[in-house]
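Participant: Need coordinates for the below:
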Amino acid sequence: MTRILIIGYMGAGKTTLGKVLAKELGLPFYDLDWYIESRMMKTVPQLFAERGEEGFRKVEHNMLHEVAEFEDVVISCGGGTPCFYDNMEYMNAQGDTVYLKASPEVLYAHLQMGKVERPLLKNKTREEMQAFIKEQLAEREKYYTKARHIFNVDLLDNYEKIQTSVNNLRKLLNI
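Facilitator: Here you go, the predicted model:
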C-alpha cells in the first residue's frame, strides 16, 4: 500500500508536484483543501470567514482523518495542516510524509503565479506578504521538519522543472 502525504508552506508546489507524481504512479490524487470544499460544499475562504481559523482547523483535522485512511493515494495537505492538533504525528503514522521545503523567495514567486485566493494573505502589500511568509515559515518549520522526508523545491515555473522535481522526488521515496 502506498500513501504519500505532501506538506509544506502554501505555494511550495504541493498540488502541482502531487498531481504529476500521482499520475505517474497511477494513483488517485487528493488535495485536502479541495476535499474539504467538496465535503463541506463551501470554499476554504468561506469556511475561514464563517468559522475563523480555529473553526476551519477543526474541520481540516476531521477531513484529514478521513482522506488519510484511503489506500494507494497521494495527498496534498494545506500549509497549516501539520501545525495543529496531532496532525503531523498522525500523518507520519499513516504513510510517507514529504516536506516540500522552499525559500521565502521561491514561495513568494509561486504565490504570485498562482490564482488561488489565500485567506491568510488577503489584502497584504508585496512587502507585507514577503514579511508574513518569512515569519510564518519560521514558525511552521518545526512542524514541517517532522516529516519523514525533506525535499528542497526550486522555482517551478515550467513543465521541465516540475518533471525534474517529480523524478527527484520519486528517487527520494524509492518509488
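
Participant: CA only for contacts and neighbour counts going forward, please
Facilitator: OK.

Participant: in stretch 109-120, what's buried?
Facilitator: 109-111 (16 or more other C-alpha atoms under 10 Å).

Participant: For the comparison step, fold the sequence that follows:
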Amino acid sequence: MKSIIIIGYMGAGKTTVGKALAKELGVMFYDLDWYIESRMRKTVKQIFDEIGEEGFRKIERNMLHEVAEFENVVVSCGGGTPCFFDNMDYMNQLGETIYLKASPETLHTHLKMGKGVRPLLLNKTPEEVEIFIREQLKLREPFYNKAKHIIDINVMDDFNKINGMVEQIRKMLNV
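Facilitator: Predicted coordinates:
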C-alpha cells in the first residue's frame, strides 16, 4: 500500500480522520506535527518562537520526507505543509493525497472547540481569527486542490460521521 497523506486547513480533522483510517486499515498513523515534536524534542510553538516560520517550514519539509517514505502508513500534515517548497508535488508522487475541505465557518467552529495551541492564531480576537482563516484559505486552496482526492468535511460533526468518512475514503482508494 502506498502511503495515504491527509491535508487540509487546521481544524479540518486531519488527525481525527487519519487516526480512524489507520486503525481501520491496521497501519501506523503519523501526525507530522507530533512527529516533528518528538524528533526535535520541542513543541511546534517553541520551534516557531525560536527560528520563525521559515525555519520551521524547513524542518517540516525534512520530516515530511522522512515519514512519507515509510510504507503502509497514514500521515496527517500540518495545514501549511502542502504550501511550501515542492511538498504537494512530492506527496502526490509518493502516495494518495486526500484534502479534507471545509468552509471557513466550519474551520472556525472546530478551532474554537479544539484545545491545542495554534501559533498562527495566538493573540487574535474571534473576528480576527475568522478573517485570518478566510485569507489563509484563499492562499492555500490552490495547493490543497492539487490533492488526488477531495472530501467535503462540513458535515463531519460526530463519530458516526467520522466512521462514514473513513468508509468513504476506503472505497475511494480501494483499500
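
Participant: just to revisit the earlier point, which one of the buried residues of stretch 109-120 of the first structure is nearest Val74 of the first structure?
Facilitator: His110 (21.0 Å; C-alpha to C-alpha).

Participant: Can you get me a residue count around the closest residue to Val155 of the second structure other than its chain neighbours?
Facilitator: Once flanking residues are discounted, Val155 of the second structure sits nearest to Lys161: 7.5 Å by C-alpha to C-alpha, 6 or more residues apart in numbering. Using other C-alpha atoms under 10 Å, Lys161 of the second structure has 13 other residues around it.

Participant: Distance from the chain centre to the helix or strand where Lys161 of the second structure lies, please.
Facilitator: Element membership for Lys161 of the second structure (DSSP states H and E) is helix 159-173. Centre-to-centre, helix 159-173 of the second structure and its host chain are 17 Å apart (C-alpha atoms, centre = their mean, to the nearest Å).

Participant: One more: stretch 61-81 of the first structure?
Facilitator: 10 Å.

Participant: which outside residues touch that stretch?
Facilitator: 1-10, 14-15, 18-19, 21-22, 27-33, 35-36, 57, 60, 84-85, 87-88, 91, 94, 140 (C-alpha atoms under 8 Å, 6 or more residues apart in numbering).

Participant: before we move on, what about stretch 167-175 of the first structure?
Facilitator: So stretch 167-175 of the first structure is contacted by 21, 149, 151 (C-alpha under 8 Å, 6+ apart).

Participant: And for the second one, the neighbour number?
Facilitator: Other residues within reach of His149 of the first structure, judged by other C-alpha under 10 Å, total 17.

Participant: So the closest residue to it other than its chain neighbours: helix, strand or coil?
Facilitator: Leaving aside its sequence neighbours, His149 of the first structure sits nearest to Val98 (C-alpha to C-alpha, 6+ apart; 4.7 Å). State at Val98 of the first structure, reduced to three classes by DSSP: H, G, I helix; E, B strand; the rest coil: strand.

Participant: what does Val98 of the first structure align to in the second structure?
Facilitator: In the second structure, the residue equivalent to Val98 of the first structure is Ile98, according to TM-score structural alignment.

Participant: Tally up the residues packed near Leu100 of the second structure, please.
Facilitator: Around Leu100 of the second structure there are 23 residues (other C-alpha under 10 Å).

Participant: Could you do Ala138 of the first structure as well?
Facilitator: Neighbours around Ala138 of the first structure, by other C-alpha under 10 Å: 11.

Participant: Determine the set of other helices and strands touching the strand or helix carrying it.
Facilitator: According to DSSP H and E, Ala138 of the first structure maps onto helix 126-144. Other helices and strands packing on helix 126-144 of the first structure, by 3 or more C-alpha pairs under 8 Å, 6 or more residues apart in numbering; DSSP states H and E, are helix 104-113.
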